[in-house]
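Trainee: missing the sequence, but the structure's below:
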């Protein structure tokens, strides 16, 4: 059901408030399960040092962990086809033998054997035992995001810090799920997304991609010691140096954080999930029965969880 004009203006007022309070700019898009655009709005500029205005049709953002939803959809598609098992640990051992060899560093120092075997369900629900080095001090690294430079070894060499199936912790689990999608499908992750998710939903090639054009890219910022926002080098800039198809195929395409997208294109994915896995605009179905799993709690009540902070 469309929003009233008063409701739309109320949303825009809130968004303008963020810009007035110091955010350089933003693009907002909201749809419903029928494919109706409820609100689509842009305010501010692409960077604090730029005069280029945010554009609801053209501005591209690094969507970081919003990539994880797309990777989960890809994995669930292959579950529906019988090519991936959610709960068969032997399947994970076969497809990603690197995981079965890993030790668990619960204290950050002492290696221990895995008490349970990792499953795809654990990977999709962040309960497999992997973490992010920029969050968890038990992982020795330089503070950068794993996989940003296109080296798959950032993920393959990553350690377990929790016993599989014992607790929830945000981490590289969906990167591993993306690797499984690649190995099962025989496609790069970005290629799989484009063919099996983006094309059926009517998402354009420049609307969501692992290798974006920099022409319409929103700038990256961080706060300085004085609390003020300043522009900085893009945090996930490895894809910017990729210029050929061969380089794309060799570059690690991160299932956890690799996508760039326009908000108005990304919400087409959300609209399909809201509509039981079928695009309300193209009529194409990207998920069938497994879409229901996306609305169910996959974390047992007794699990310990860790904060993102």
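Mentor: Arrived safely. Predicted, not measured: the structure shown is a model, and the values here were computed from it.

Trainee: can we go C-alpha only for contacts and neighbour counts from here?
Mentor: OK.

Trainee: residue contacts, the residue most central in space within the chain?
Mentor: Centroid-nearest residue in the chain, with Cα atoms, centre = their mean: residue 67, separated by 1.9 Å. Going by Cα atoms under 8 Å, 6 or more residues apart in numbering, residue 67 touches 255-259.

Trainee: Below is structure B, check it against A:
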């Protein structure tokens, strides 16, 4: 019978990626596989506590932080965000998604915390990246694959965002990515400290996530893997080395994709969600996070990213068994650097996959799908 290690070894031995680390937990039974090397040179073997850029798995952590502030009574889900993000007090919307960026109308209602959590505030990536208002997210905000040292500090970033029109009216459509970066700024302003400080004090320290943060200390870089993309000859091509962009805390700590973490740190985090939120959140908050908030039309409009899935707070929610790995209620997300983390409350399962190979498109690659099918079996 094919095991978890067999799945990873097949892809690593084929030369498509240097190494991988994975975990599948079914109840209290935990299976871990560690395969390959931390880099293409084979200078260091992959180890269980290797460090990875987890990219968009960061979005789930950011959503947890927002829900902690809700439970603290700092704001409610229905509250407008303008008191803390005054740059967003009077947003405008392009008349149609394909309209020029100067053909705008006023937003019909204020942007709320819930709009940001459900990715329906009006900024973000649709299926068509060529739309004029979307182009500004790349050229002005540097949205896209994580490049932490290239992004402006939060106040400057927010001032730039405020000049970019919404693609849709708030609440109307699901758009990927940008809302989590806005939430990161919201958390910092409401809490009165930086996003790294808040996450460290309120999430990482209570859960024992000692290897998770926005930068890798010098003493830990021996465990930090290289980050690669598929090169023109089909093999891995280095994007970022261990002494690269994660060597220091960036000016803009991205709530959408900036974290580095390890297998066991992510397991502690996902177990918290699976076990009902303690000690960080109430079971009610976790239930809200893992509920699909999208309409059928919104799910259909997000097909490039969601493939029919729904969206909770910070992560997708499987709504129908359309694939062997698609279990209704499964919640989690993938990172563009080749990572994935999910929990399935109905079966008590956790699945975590960490690789070093950047995804070439929003469509999950074969390894990820094989891993998910195995985790669901």
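Mentor: Everything's here; your move. Quick caveat, the model's predicted, so the values are computed rather than measured.

Trainee: Which one (most neighbours) among the contacts of residue 67 of the first structure?
Mentor: residue 255 (32 neighbours; other Cα atoms under 10 Å).

Trainee: any idea how far residue 123 of the first structure is from that residue?
Mentor: Plainly put, residue 255 of the first structure is 11 Å away from residue 123 of the first structure if you go by Cα to Cα, to the nearest Å.

Trainee: what ranges do the strands span in the stretch 251-377 of the second structure?
Mentor: 260-261, 310-311, 316-317, 331-335, 339-344, 349-355 (DSSP state E, counting those that start in this stretch).

Trainee: and residue 135 of the second structure, which of those is closest to it?
Mentor: strand 331-335 (21.6 Å; Cα to Cα).

Trainee: Give the aligned range of that closest one in the first structure.
Mentor: Aligned by TM-score structural alignment, strand 331-335 of the second structure falls on no residue of the first structure.

Trainee: re earlier: ok, the contacts of residue 67 of the first structure in the second structure: which stay?
Mentor: Contacts conserved in the second structure for the contacts of residue 67 of the first structure, using both residues aligned by TM-score structural alignment, their matches' Cα atoms under 8 Å: 255-259.

Trainee: that older thread, which neighbours do residue 255 and residue 123 of the first structure have in common?
Mentor: Counting by Cα under 8 Å, 6+ apart, the residues touching both residue 255 of the first structure and residue 123 are 174, 176-177.

Trainee: Out of those, grab the one that's most surrounded.
Mentor: residue 174 (29 neighbours).

Trainee: what's the distance between the aligned partner of that residue in the second structure and residue 62 of the second structure?
Mentor: Here residue 174 of the first structure is matched to residue 180 in the second structure, going by TM-score structural alignment. Distance of residue 180 of the second structure to residue 62 of the second structure, computed by Cα to Cα: 7 Å.

Trainee: what about the helices in the stretch 1-150 of the second structure?
Mentor: For the stretch 1-150 of the second structure, the helices defined by DSSP state H, counting those that start in this stretch cover 4-13, 58-71, 113-117, 132-139.

Trainee: list the helices and strands the first one packs on?
Mentor: With contacts defined as 3 or more Cα pairs under 8 Å, 6 or more residues apart in numbering; DSSP states H and E, the secondary structure elements packing on helix 4-13 of the second structure are strand 19-26, strand 29-36, helix 366-376.

Trainee: So which of those is nearest residue 89 of the second structure?
Mentor: helix 366-376 (40.5 Å).

Trainee: Give me the buried stretch members for the closest one, please.
Mentor: Buried residues in helix 366-376 of the second structure, counted by 16 or more other Cα atoms under 10 Å: 367-372, 374-376.

Trainee: Please tell me how far residue 36 of the first structure sits from residue 277 of the first structure.
Mentor: 16 Å.

Trainee: More neighbours: these two, which one.
Mentor: Using other Cα under 10 Å, the more surrounded residue of residue 36 of the first structure and residue 277 is residue 277, with 23 against 15.
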